[in-house]
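Participant: build me a model:
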Amino acid sequence: MKFPKFEDIILYEDSDLLVVNKPPFLSSLDEREGGEINLLRLAKQYTPDAQICHRLDKETSGLLIIAKTPEAYRHISMQFEHRKVNKIYHAIVDGTHVFDDLLVDLPILNVGKGNVVISRGEGKRAETWFKSLKYFKHYTLIEAKPVTGRMHQIRIHLATQKASITGDKMYGGKPAFLSHIKRGYRLTDEEEQPIMKRFALHARQLTFTLLSGEEKTIAADYPKDFAVLLKLLEKNDA
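Facilitator: Okay, the predicted model is just below:
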């Protein structure tokens, strides 16, 4: 994978922290020793004391806050811990779903090896608000506001509503193919590739407090693959 230069993904910077629009397929942290390139490594090349304040799944694109100092890391981490950060994600999901400020309040248990399950007995509390933004014949653009920050929270909560994220095979999502939505689309002899080669989830907006006490809201544009899928749905699946 060829990733953009680190400087080109910075959306906000001051003396304490950076906010970046993470590209898809870039890990937040080291997954293995000496492994592939990741966001933390790129950030440390830019500012040596960089620490990532929260995480996004490798395939998820969008906003991440990176602290430049230990004080900034503590300041931002505490806001996440005390649920003071307002997080908005956008997802494209399979099927048409009318969510009008739906609260999904289902506990999540991390069973290890990157897997989570809903467990009312042993799971940790997890809450997400969902709202439908745009309807298509076979898909819906959804806004998700996670109150808590459990692993895979939005993905598994949507799956419980039979609204799996498009392309999210782990939770029942199916890849989107142009042949499914475009009338008269002719397949060639080659195997058709999905429109997006990942699940359609993007960290769209963050509201948090800077060290100065000022409240800051930052939004991140969709990456190319997400924008292309939306455009094709608007054209062919409206």
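Participant: switch to C-alpha atoms for all contacts and neighbour counts from now on
Facilitator: Noted.
Participant: and the nearest residue to Ala67 once chain neighbours are set aside, what does it touch?
Facilitator: Leaving aside its chain neighbours, Ala67 sits nearest to Leu17 (4.4 Å; criterion: C-alpha to C-alpha, 6 or more residues apart in numbering). The contact partners of Leu17, by C-alpha atoms under 8 Å, 6 or more residues apart in numbering, come to Ile65, Ile66, Ala67, Lys68, Thr69, Ala72.
Participant: which pair of the residues you listed spans the longest distance?
Facilitator: The most widely separated members of those, counting by C-alpha to C-alpha, are Ile65 and Thr69 (12.2 Å).
Participant: and His180, helix, strand or coil?
Facilitator: helix (DSSP: H, G, I helix; E, B strand; the rest coil).
Participant: tally of neighbours for it?
Facilitator: 12 (other C-alpha atoms under 10 Å).
Participant: so how far is Asn236 from it?
Facilitator: 10 Å (C-alpha to C-alpha, to the nearest Å).
Participant: cool, His97 as well?
Facilitator: In terms of C-alpha to C-alpha, His97 sits 18 Å off from Asn236.
Participant: this one next, for a side-by-side:
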Amino acid sequence: MVVYKPAFYRCQLPDDHPEDSIVSWLCRQYEIDPELMNEELNPALSGGGGFGPMCHRLDKQTSGPVLIARKLESWKFIRRQFQKEQVTKRYVCLVDGICANDSGMIDSPIRVRRTEKREFHR
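Facilitator: Reported below is the predicted structural model:
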């Protein structure tokens, strides 16, 4: 299933307030296979802060669709597709100001500078 994640909601289960995440909300709203929340069966949970039934995650600041598995086998199948890079991701952004063109494409990585976690650079 696909769920829209609003910006500034966490995908991972935070240690301090585990109820404040998309994962917690999903488990309250939908019938989710308990195996997806088992660290031994779902490697995304190992080391704490995992994302349970979510097949991928979005950064806290990012809004958009997230793929959700309700069964462990579905989760494994979708995760394999991500690992084999068989999933195409497309991002759309809103720009404030005057642009030279009506549309365009950024064909370079966008990353967070490690020293300044909140500042984004191209």
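Participant: returning to what we had before: out of the contacts of Leu17 of the first structure, which comes closest to Gln205 of the first structure?
Facilitator: The nearest one, if we look at the contacts of Leu17 of the first structure relative to Gln205 of the first structure and count by C-alpha to C-alpha, is Ile65, at 11.4 Å.
Participant: how about the aligned partner of Met170 of the first structure in the second structure, what does it touch?
Facilitator: Alignment note (TM-score structural alignment): Met170 of the first structure maps to Glu119 of the second structure. Contacts for Glu119 of the second structure (C-alpha under 8 Å, 6+ apart) come out as Val112, Arg113.
Participant: immediately after whichever strand or helix holds Leu40 of the first structure, which helix or strand?
Facilitator: Using DSSP states H and E, Leu40 of the first structure sits in helix 39-46. Sequence-wise, the next helix or strand downstream of helix 39-46 of the first structure (DSSP H and E) is strand 51-52.
Participant: tell me what that following strand is packed against?
Facilitator: If you count contacts as 3 or more C-alpha pairs under 8 Å, 6 or more residues apart in numbering; DSSP states H and E, strand 51-52 of the first structure packs onto strand 61-67, helix 70-81.
Participant: elements contacting the next helix-or-strand element following the longest one?
Facilitator: What it means is helix 70-81 of the first structure. Using DSSP H and E, the helix or strand that follows helix 70-81 of the first structure towards the C-terminus is strand 86-94. Packed against strand 86-94 of the first structure by the contact rule (3+ C-alpha pairs under 8 Å, 6+ apart) you find strand 139-146, strand 201-209.
Participant: picking that back up, Ile65 and Thr69 of the first structure: who's more crowded?
Facilitator: Ile65 (24 against 17).
Participant: what residue of the second structure matches up with the more buried one?
Facilitator: Match for Ile65 of the first structure (TM-score structural alignment): Leu67.
Participant: could you find the closest non-adjacent residue to its match?
Facilitator: Nearest non-adjacent residue to Leu67 of the second structure, counting by C-alpha to C-alpha, 6+ apart: Val2, 4.7 Å away.
Participant: check Ile10 of the first structure too.
Facilitator: Of all residues not flanking Ile10 of the first structure in the chain, Val20 sits nearest, at 4.3 Å (C-alpha to C-alpha, 6+ apart).
Participant: give the burial count for that neighbour, as a bare number.
Facilitator: The local packing of Val20 of the first structure (other C-alpha under 10 Å) involves 22 other residues.
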